[in-house]
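K.L.:
Pasting the sequence and the predicted model now:
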Amino acid sequence: MTGTTAMDERRARATLSRAVEPGDEHAGRWLRRHGATGFLDRLLHHTADSAGTSGDEPFPGTGSKRVASWRLRATAADPDRDLDTIQELGGRFLVPGDTEWPRQLDDLGDARPLGLWVRGPADLRTWALRSVALVGARACTPYGAHTAADLATGLARQGWVVVSGAAYGIDGAAHRGALAAAGATVAVLACGVDTPYPRGHDQLIRRIAEQGLVVGELPPDSHPTPSRFILRNRVIAALTRGTVVIEAQHRSGSLVTARAAARLGRHTMGVPGPVTSALSAGVHELLRGDATLVTDAEEVIELVGDMGQLAPARRGPVLPRDLLAPATAHILEAVPARGPTPTTVIARRAGTGPDDTLAKLYELHSLGFVERHGEGWQLTNTATDASNARRGGT
């Protein structure tokens, strides 16, 4: 609208955050067409005539009940009070176009948040550029909680921001893991940022607001609903470079987050669990699709990080015999486990000449793998233990 200021737009979006449920694409379409102030003006001042002709409808194609609900809530909203409340909390209300607005949220299209209510000292846009979502079951197992905390700690120590939903279970473990490493973490709430939920995480959410960021689409003093939890997950998915699911049943909000991430072109990852655990069934379902199996922070960073940030190669422990030259190791394998054995027998077992065998046996003797008893050779205790370990013995 002509003469509209940035403050007018911010106040209009603050009003609409009370009037419109998160992720409402009908509202998003009209917001894109008219802007926040234009949308609000049509909502509050433009009504259909007595005949109800479609040409006089403020939002053609949008159901009258939906529009009536928007209007009722918008009329009751007090944006100045909400903006004052967030300011008193030391926070702010971010809207598209702000320097701190994370532009990757624009990938949500008409489901993009109207704005974000934010508490905490950090810059959300900067933090989101290097962030990973860790999500999972509320009623998680000790294995899941340990894995989430360990992943979060590893990511935080390598400069990555851990994003989750502050719920019980995996979410809480992820936030605590990041905080314990003096790292960065963001809690995305399905309620007002001044209304800690769940109540049992009041202190955790307060701590996140001090060391990290607490973010929500809903204005102060808003309470969560089941649908708001589901819709909140799209923000977690869009905000981050990738989503890791740690324990989830087949019907789980965490899977909603992962699928939203996949639709947005983000990385989706899963941590495997026991095949007998129902809490791992949803993760395994993801892994049977396009999700990538990960087991630690390095493997997550290999996917979401810069080119060349590869996880270290995985292998078992390096044994002393692994460092032997192939020909020398071949002779060692030919030495029987029990009793002194003549050089000629060892050579025949190895398929080599006696002279070459004798030279290698003395080399192995100097390295502590074999010892000589009269005319025969036998393994030392160290070599016997290593041989048993290599073969899976006791």
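P.N.:
Here it is on my side, so go on. Numbering: from 1, shown residues only.

K.L.:
from here on, contacts and neighbour counts on C-alpha atoms
P.N.:
OK.

K.L.:
so where does the residue nearest in space to the middle of the chain fall, helix or strand?
P.N.:
Centroid check for the chain by CA atoms, centre = their mean gives residue 133 as the closest residue, at 2.3 Å. Using DSSP states H and E, residue 133 falls within strand 131-136.

K.L.:
which secondary structure elements does that strand contact?
P.N.:
Other helices and strands packing on strand 131-136, by 3 or more CA pairs under 8 Å, 6 or more residues apart in numbering; DSSP states H and E, are strand 161-164, helix 170-180, helix 226-239, strand 242-246.

K.L.:
Report the secondary structure state of residue 182.
P.N.:
In three-state terms, and counting by DSSP: H, G, I helix; E, B strand; the rest coil, residue 182 is coil.

K.L.:
Second structure for comparison follows:
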Amino acid sequence: MTADAERRARAALTRAIEPGDEVGGGWLRRYGAVEVARRLAGTGDPLPGVSARRWTGLRSRAERMSPEADLALARGAGIRFLCPGDPEWPAQLDDLGDARPIGLWVRGTPDLRLWALRSVAVVGARACTEYGAHVAAGLAADLAARGWIVVSGGAYGIDGAAHRGTLGRGGATVAVLACGLDRTYPPGHRALLDRIAEQGLLVGELPPGDHPTARRFVLRNRVIAALTRGTVVVEAAVRSGALATARRAGRLGRAVMGVPGPVTSALSEGVHELLRDQAVLVNDAAEVIELVGAMGELAPPRRGHVVPRDLLASAAEQVLAVLPARGARHPRDIARAAATTEDEAIGRLYELHSLGFVERHGDGWQLTRRMRDGPDRARHGA
């Protein structure tokens, strides 16, 4: 058996066997692609594990097998066909076992295996909100800026926002499609998919001309989950293909992450359920990379908004903290409340006065109006 014969047989079988068919995958593992294609073409006994009715259906589909024509059509459209064992084949797809793709049709010039090694899936609802689209685009752009490949499904909504955010930052993105790569689906994403093919990669399991179906979208998600280091879900209803992608990623040992949303939104329900079950909450690209990156790629500590009193020395902050919200206080009482001497308290009060935090009224000291009524005080609970 030659490598060319194996390639032709696998290209042929993408016409006959549906993506993710584990019975078909078992046949490939046991008999090899050439023998499976030969049996389906009508030479030899039926293969085991399926009913006579299903075998007849598979034989009928196999009548469409024409690998030379499909491979020639693909070449003309700038599409190449990858097989397991090829130098460009992403080995992590082998984690799918018998559900591993028979082969992959790829459009675009970069090396899929190398890109997949440093990739993250960003997925979510098609009918997303403005909040979801904004978050997905920003997250993807920041991942791209840090040298990560963003993988999604090319659909409307969160997928499209993630792809556009990446491309807008000049980054690398991969769209995994549920149809032949010479077809445009969804139709409104023609320009986006063409741009992804020019700047990134289009990937699919189906041969040229094949159309998408609801089941093919679901099965496509397993490739997104297996191909990447982790999956981030941005907005998803409780019944969602994005959640299926994330749960498959979890079963494969990949990182599962979710971006929280408003509790009043139905598109937050699926993400929040995922966060309760297995996912890690993430706010930004740094937190995503901390989970999927190399050891030591840690997100910086998160700090709130810095206000002027954050910059005070601890002794001055201690004195400021004991001043009441209303009314003046004698330095003696301030010193006692701050557990310091009266001289120390007076010194700190003059320091705070020069910075605009306090003012003197006779023998007493009180907060300035800005400190009594402003956001700094409310934020710190003084």
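P.N.:
On my side now, so go ahead. Only a predicted model underlies this, so the values are computations on that prediction, with no experimental measurement involved.

K.L.:
TM-score for this pair?
P.N.:
Overlay of the two chains. TM-score (TM-score structural alignment, normalised by the length of the second structure): 0.94; 381 aligned residues with a CA RMSD of 1.9 Å.

K.L.:
so which of the helices and strands packed on strand 131-136 of the first structure gets nearest residue 84 of the first structure?
P.N.:
Proximity to residue 84 of the first structure (CA to CA) singles out helix 226-239 among those, at 24.0 Å.

K.L.:
Report the inter-axis angle for that closest one versus strand 242-246.
P.N.:
130 degrees (axes from the mean of the first three to the mean of the last three CA atoms, to 10 degrees).

K.L.:
and for helix 226-239 of the first structure, what are the contacting residues?
P.N.:
Applying CA atoms under 8 Å, 6 or more residues apart in numbering, the external contacts of helix 226-239 of the first structure come out as 21-23, 102, 104-105, 107-108, 113, 128, 131, 133, 163-165, 188-191, 243, 253-254, 256-258, 260-261, 264, 266.

K.L.:
which residue numbers in the second structure go with that helix?
P.N.:
Using TM-score structural alignment, helix 226-239 of the first structure corresponds to residues 214-227 of the second structure.

K.L.:
what's the average distance of the matching stretch to the first structure?
P.N.:
Taken over the aligned residues, the distance from stretch 214-227 of the second structure to the first structure averages 0.6 Å (mean CA distance after the TM-score superposition for the first structure).

K.L.:
so how far is that stretch off the chain centroid?
P.N.:
The chain centroid and the centroid of stretch 214-227 of the second structure are separated by 14 Å under CA atoms, centre = their mean, to the nearest Å.

K.L.:
Please apply the same query to stretch 51-66 of the second structure.
P.N.:
In terms of CA atoms, centre = their mean, the centre of stretch 51-66 of the second structure is found 37 Å from the chain centre.

K.L.:
can you pull the buried residues of it?
P.N.:
Using 16 or more other CA atoms under 10 Å as the test for burial, stretch 51-66 of the second structure gives 55, 58-59, 61-62, 65.

K.L.:
Equivalent analysis for stretch 80-100 of the second structure, please.
P.N.:
Buried residues in stretch 80-100 of the second structure (16+ other CA under 10 Å): 80-84, 89-93, 96, 98-100.

K.L.:
If you count contacts, what does the biggest helix by length in the second structure end up packed against?
P.N.:
For the second structure, the helix with the greatest residue count under DSSP state H is helix 130-145. Applying 3+ CA pairs under 8 Å, 6+ apart, we find helix 130-145 of the second structure packed against strand 149-152, helix 158-168, strand 230-234, helix 285-292.

K.L.:
Just tell me the aligned range of it in the first structure.
P.N.:
The aligned range for helix 130-145 of the second structure is 142-157, by TM-score structural alignment.

K.L.:
Outside of that stretch itself, which residues are in contact with it?
P.N.:
134, 161-162, 169-171, 173-184, 246-247, 296-298, 301.

K.L.:
The same query, at a cut-off of 7 Å, please.
P.N.:
Outside stretch 142-157 of the first structure, the residues that touch it by CA atoms under 7 Å, 6 or more residues apart in numbering are 162, 169-170, 173-174, 176-178, 181, 183-184, 246-247, 296-297.

K.L.:
Quick check: the farthest pair among the buried residues of stretch 80-100 of the second structure?
P.N.:
Spatial extent of these (CA to CA) is set by the pair 80 and 98 at 22.8 Å.

K.L.:
Surely residue 81 of the second structure is in a helix?
P.N.:
No. Counting by three-state DSSP, residue 81 of the second structure is located in no helix; its state is strand.

K.L.:
how about it, what's its match in the first structure?
P.N.:
Matched across to the first structure, residue 81 of the second structure falls on residue 93, judged by TM-score structural alignment.
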